[in-house]
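Novice: Model the following, please.
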Amino acid sequence: MTKLFLPFVILLQLIAFPLTAANQPDKPRLVVFIVIDGLQSEHVMTIWNDLNKGGFKRLYTQGAVCNHAYYPILSTGMAADYASLVTGSTPFYHGIVGNTFYNKATNDTQPCLEDNNYNGIGTSDALSLQPLLASTCTDELKMNTGGKSKVFAIGIHSAETMMLAGHAGDGAVWINNTTPNLATSNYFVAGLPHWADQANMDHWVEDGIKTEWQPLYNISTYFFPAKHPNSTHGFDYTNNSSSMTENIANYKESPFVNTLVTNLALKAMTEEHLGQDDYPDFLGLEYTVQVAGDPSHELASAEKEDMYLRLDNNLADLINQIDSYVGVNHTVIILTGTQGEPHQQQTLQNYNIPSGQFVPVRSMALLNLYLMAIYGQHQWVLGCHDKNIYLDHAAIEQKRISLNEIEQRCANFMLDLQGIQTALTATQIMAANSNGNDEASRMKNSFNKHRSGDVVFTLMPGWVEADNQGHILPIDNDKSSYTPLLFFGDGILPQTINSQSITDLAPTLSWLLQTQAPNANIGLPIMLKRKDEPSESWNHSK
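Specialist: The predicted structure follows:
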């Protein structure tokens, strides 16, 4: 968004929030913010007839539904998605450009929330939310209530869970990558909550890793075939690697990790007495429908279908317990997903759809040879990360080379390579319009002057990044990323919402909570239709 347009949006928010707050029902006592990694509306519709009434169906039929909420940013990893969800902003402002970013000072990559001023608890990872440069909707809630609102987040991955909790959150709990236990950071004053510590003592994570995965129902009832069929059960998976790190990685993309998150959520809700007073509380949850060994968001296997069906049961259990403990009339449940690649490479090839693999290491070697032919012997290209090319500014300045000139030469060179769709210099990106949903706008929104490269490129449809061995890198290339966005409870009436930017989610939550929007917010609140009086209790029967 341009600098001229941002103050206009802020002015609209300052006008709209006080006027609408006076006419709103009471604040919800509890917000449950659910993000499902890999969630797609089309997947839910495909298996709709097999879902029970209390999970996805309850949210879709009794809530406000936007089937096509779009991400106005390039797909560079889930951390950037989560940061955009909770800030109502984009990497241009909030600074989280990916799961990792290239550190220009050390010429190396680092985790997006790495901070050696803090220590991990149950993990060796040193993390904080200081790299997230904007406030979140939970930060604004904390400030609005003088710290009296309680904010917790439970998830699968560290950065995503921490961003759900926000800078001022009371606690964030996730699964460590190398040992079978729950972990957190001493950035959160409370440390590891007692209920999470008890779960560690009771070996919840370890027991989940040992659980054998077979179909929930008879395999003949599944719409899709098993990716790795088993004649006895349909499919059968066990985590029996000699590497605990590998076992944990597989567990994090299995249905049992969602069961763990659900059980922890119910523990947190009762142990922390969430939603039991007049100060709204917040519980952020990270779920997944991603299956180990498949980085795409494609629904084409019984395994992923089973992930959805089991998660559907988890959601039903969660909603029922919330209804019993707090009441859905006093709770806002928000559900959305992340962006990602819709199809596997093999699927595209099977249907004769153009596709390919782009190998950054080889291309950067060619680019550096090209630059040496012009500017002399030197390693002009320091690195390439998440489709960002980083040049040696010190050498460029010492040789008195025009930065704009060498950037443009790099961009022009990249455009001649097979598989490249777009290549823009940092100067061109900074001058671009950020208000549209075209590729140039998404590049602008995804760019951060402190962490992005000198040249940014995108790939043609169907192309992916790969290493020298042909292994696909976990960076998506989706040209138009949509995900569902649902609001349920607290008097919100069933309704269909037109396509919205995911940056509208945070200001909508702030509107519901009657707080200020996050300080880098660029979205506008969705004016949801709501009842003035609480609705009757929902019938739990299936």
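Novice: switch to C-alpha atoms for all contacts and neighbour counts from now on
Specialist: OK.
Novice: Break down the stretch 351-500 of the chain into its strands, ranges please.
Specialist: Using DSSP state E, counting those that start in this stretch, the strands assigned to the stretch 351-500 of the chain run over residues 356-358, 381-385, 388-391, 420-425, 455-459, 463-465, 482-488, 495-496, 500-501.
Novice: for the ones you listed, which one sits closest to Gln198?
Specialist: Minimum separation from Gln198 across the strands of the stretch 351-500 of the chain (CA to CA) falls at strand 482-488, 31.3 Å.
Novice: residue boundaries of the helices in the stretch 301-450 of the chain?
Specialist: Assigned by DSSP state H, counting those that start in this stretch, the helices in the stretch 301-450 of the chain fall at 302-325, 345-350, 360-375, 393-398, 403-415, 426-430, 439-446.
Novice: Give me the buried positions along the last one.
Specialist: In this case it means helix 439-446. With burial defined by 16 or more other CA atoms under 10 Å, the residues of helix 439-446 counted as buried are 439-446.
Novice: Looking at the residues you listed, spot the one nearest Trp195.
Specialist: Ser446 (37.4 Å).
Novice: Tell me the spacing between that closest one and Ile389.
Specialist: 14 Å (CA to CA, to the nearest Å).
Novice: for the stretch 51-200 of the chain, what spans make up the helices?
Specialist: 56-62, 78-87, 91-94, 137-144, 158-165, 194-201.
Novice: my read: Leu85 touches Ser501, true?
Specialist: No. The criterion here is CA atoms under 8 Å, and Leu85 misses it with Ser501 at 9.8 Å.
Novice: For the two, indicate the residue with more neighbours.
Specialist: Leu85 (27 against 21; other CA atoms under 10 Å).
Novice: List the residues that contact the more buried one.
Specialist: Contact analysis of Leu85 by CA atoms under 8 Å, 6 or more residues apart in numbering lists 502-503, 505-506.
Novice: One more, please, to line up against the first structure:
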Amino acid sequence: MRNRYLYITLLSILAWHAEAQGQAGTRQVPRLVVNVTVDQLRSDLLDLYAPAFSSREGLQKLLAEGLVFENARYPFADVDRASAISSVVTGTTPFYHTITGNQWIDRQSLRPVSPTPGDMAASTIGDELKRATQGQGKVFAVAPTKEVAMLAAGHTADGTVWNDTPKKGWTAADITDRALRCMTDHALGQDSIADLLLLTYDASSNDRQTYIQLDQEIARLLQQTEAQVGKDQALFLITSTGYTEEKRADLERFNIPAGTFYINRTANLLNMYFGGLWGQGKYVEAHFKNQLYISRQLIDNKRITTNEVLQRAKEFLLQMSGVKAVENHLYEAHTGDLVIELNPGWQIENEDTHEQSPVKTQLAYFPIIIYGSGIMSETIKTPVSIERIAPSIAKAIRIRAPNACKSEPLF
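Specialist: Below you'll find the model as predicted:
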């Protein structure tokens, strides 16, 4: 009897396993993938404001019925909106896709420039969809700013939509309106070839009303997308840009250690220090936020090795108040030769322009949520990287992942 019981149990397990494999192997390719990135979405505020949400058809629906990875992260420092969006759509880090920030210094003009898809050194998930379908799969992006829309869309998108009147900022309702109009006007998800819609919302104000409206608009997006495309034909992926900008006043009010690092003063002091060593000259030819740019022509003329310059600069900078670490990024695209990491709570100020860079903090945790198109509800606490979003989309629509992506899909 015991052997017979074990035999029956084994057959049951094998049958279940075969059925599960069969279901996974025959999962329907979604006609439309909607990839949503919410700038500065925070899990703690999502939990805090959830009781005020008017329905359970938006964010709460996603959390209850989706595949939820609670502990997502960006595997690099100095995350901002542009570097985050670029990392989501390429499945890799700025080291490979080279979009290091919302702006950087152009080496020729020594002036700040904003990124374009032409600056991106890796393919995006939209690019790979275009390649796989010989251009038939449609790719559109909607975002509050031109740079974000274009970066999300990639190199070969059919169209981008952004707010061209910055004085009047877009709300979550504006994003949803334009996303739904884009779906209708371009017949997204209406044939057997997968389409991709990339949306960027803004939750940077961190207030209750912003989260309430975001919840309402996500609910409207879900309902109308499923109505147009079909509930099982749409796949949604939602995540955050993974950082937040802290209010300096809050730090000072509660006696949390904070300070100001003056980047132009630092550049002048470093030039004076180098002048004492090797003679006068503008060794630091430019600075931008927490980055310093060394004049390569000057040090070549003075026959000084770059390694010596960078090492002496690092030793000098580490003695300054607020400096936690200094990294060398010589010859890396779109970044300074020296990148300064400050202590928590410190901000950077340019005394000449009085421009202040807000205190940015990487979030302790934020979610990646996958919903629709046969996805089973589950909550996973194991930490995961946002690099896995692009290959997950690629697997779902059966195309190759972006060419610099080395990560595994999430499902």
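Novice: thinking again about what came up before, point out the most buried one among the helices of the stretch 301-450 of structure 1.
Specialist: Comparing these by mean neighbour count (mean count of other CA atoms under 10 Å), helix 439-446 ranks first with a mean of 24.
Novice: Need the three-state assignment for whatever residue of structure 1 lines up with Ile175 of structure 2.
Specialist: Mapped onto structure 1 by TM-score structural alignment, Ile175 of structure 2 lines up with Val261. Per DSSP: H, G, I helix; E, B strand; the rest coil, the local secondary structure of Val261 of structure 1 is helix.
Novice: contacting residues for Val261 of structure 1?
Specialist: Counting by CA under 8 Å, 6+ apart, Val261 of structure 1 has contacts 154-156, 285-287.
Novice: Any figure for the gap between it and Gln321 of structure 1?
Specialist: Applying CA to CA, the value for Val261 of structure 1 to Gln321 of structure 1 is 14 Å.
Novice: Pull up the gap between Asp232 of structure 2 and Leu410 of structure 2, please.
Specialist: Taken as CA to CA, the span from Asp232 of structure 2 to Leu410 of structure 2 is 19 Å.
Novice: Stretch 262-279 of structure 1 spans what distance, first to last residue?
Specialist: Start-to-end, stretch 262-279 of structure 1 (CA to CA) is 23 Å.
Novice: and that stretch, how far from the chain's centre?
Specialist: Distance of stretch 262-279 of structure 1 from its chain centroid, counting by CA atoms, centre = their mean, to the nearest Å, is 23 Å.
Novice: If you count neighbours, what's buried in that stretch?
Specialist: Buried residues in stretch 262-279 of structure 1, counting neighbours by 16+ other CA under 10 Å, are found at 262-266, 268-270, 272, 274-276, 279.
Novice: Of those, which is the nearest to Asn313 of structure 1?
Specialist: Proximity of the buried residues of stretch 262-279 of structure 1 to Asn313 of structure 1 was ranked by CA to CA; the top entry is Thr262 with 10.2 Å.
Novice: wait, the closest one sits on Leu318?
Specialist: Yes. Applying CA under 8 Å, one finds Thr262 of structure 1 in contact with Leu318, separated by 6.5 Å.
Novice: Pull up the overlap in contacts between the two.
Specialist: Shared contacts of Thr262 of structure 1 and Leu318 (CA under 8 Å, 6+ apart): none.
Novice: what about Ile369 of structure 2, neighbour count?
Specialist: There are 24 residues near Ile369 of structure 2, going by other CA under 10 Å.
Novice: and it, what does it touch?
Specialist: So Ile369 of structure 2 contacts 62-63, 66-69, 236-239 (CA under 8 Å, 6+ apart).
Novice: what does it align to in structure 1?
Specialist: Aligned counterpart of Ile369 of structure 2 in structure 1: Leu486 (TM-score structural alignment).
Novice: now Ala84 of structure 2
Specialist: Under the alignment (TM-score structural alignment), Ala84 of structure 2 maps onto Asp81 of structure 1.
Novice: now swap in Gly345 of structure 2 and tell me
Specialist: So Gly345 of structure 2 corresponds to Gly462, using TM-score structural alignment.
Novice: Same question for Arg31 of structure 2.
Specialist: Correspondence of Arg31 of structure 2 to structure 1, assessed by TM-score structural alignment: Arg29.
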